[in-house]
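Novice: Sequence plus predicted model, see below.
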Amino acid sequence: MEPRLFEDDIIVVKQQPDIESGDVAVVLVNGDEATVKQIKKADNGITLIGYNVAVYPPTFYSNEDIINLPVTIIGKVIELRRPF
């Protein structure tokens, strides 16, 4: 996928603890690293998929990882604003 988020872009996030598989969300990994990724849910965990997979390959987190690291969904990205 081509990058869709660029420097100086602004995203609007609806704060919610859970999202649907396929949604784009802000996710906090390990308590200090926030990232914007597409979420693919599975019974055994979630995969975070970036828009530029050549640079940022998908990362799978098991249900155990989600609890132990932790991996926390901050909210769903609902809007992208780009300066003109």
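Specialist: The structure has been received and is ready for your questions.
Novice: Only C-alpha atoms from now on, for both contacts and neighbour counts.
Specialist: Noted.
Novice: Excluding covalently adjacent residues, which one is nearest to residue 45?
Specialist: Counting by CA to CA, 6 or more residues apart in numbering, residue 45 lies nearest to residue 62, which is 4.1 Å off, once chain neighbours are set aside.
Novice: Below is structure B, check it against A:
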Amino acid sequence: GDIVVVRKQEDIESGDTAIVLINGGEATVKKVKKTEEGIMLIANNMAVYSPHFYSNKEIEELPVRIIGKVVELRGKL
């Protein structure tokens, strides 16, 4: 029920929250931590969703793509 405002861009800084497309069909909102070996996707609710790491190879093969940077999150009351 939340509304997410996103700036369309293919890359973000490590630590930014982004819309990430995984395997061409599943989009998710996650904080992205970049490393030399790949990226870690971290949910806001870590009690329910554990972080998930994608290697550079998986990023290319699945693929895993950044759709845009989250610039605002509007939660419903």
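Specialist: Everything's here; your move. Worth saying up front: this structure is predicted, and the values here are computed from it rather than measured.
Novice: so who does the counterpart of the residue nearest to residue 45 of structure 1 in structure 2 touch?
Specialist: Counting by TM-score structural alignment, residue 62 of structure 1 lines up with residue 55 in structure 2. Applying CA atoms under 8 Å, 6 or more residues apart in numbering to residue 55 of structure 2 gives the contacts 37-39.
Novice: counterpart of residue 17 of structure 1 in structure 2?
Specialist: Looks like residue 17 of structure 1 aligns to residue 10 there (TM-score structural alignment).
Novice: Run a quick neighbour tally on the nearest residue to its match once chain neighbours are set aside.
Specialist: Take residue 10 of structure 2 and drop its neighbours on the chain: the residue closest to it by CA to CA, 6+ apart is residue 66, 5.2 Å away. Residue 66 of structure 2 has 18 neighbouring residues, counting by other CA atoms under 10 Å.
Novice: my guess is residue 66 of structure 2 meets residue 13, correct?
Specialist: No. Judged on CA atoms under 8 Å, residue 66 of structure 2 makes no contact with residue 13 at a distance of 11.0 Å.
Novice: middle-most residue in structure 1, spatially?
Specialist: residue 37 (2.9 Å; CA atoms, centre = their mean).
Novice: Which residue in structure 2 aligns with that residue?
Specialist: In structure 2, residue 37 of structure 1 lines up with residue 30, judged by TM-score structural alignment.
Novice: That match and residue 21 of structure 2: what is the separation?
Specialist: As judged by CA to CA, to the nearest Å, residue 30 of structure 2 and residue 21 of structure 2 stand 10 Å apart.
Novice: Equivalent analysis for residue 45 of structure 2, please.
Specialist: 19 Å.
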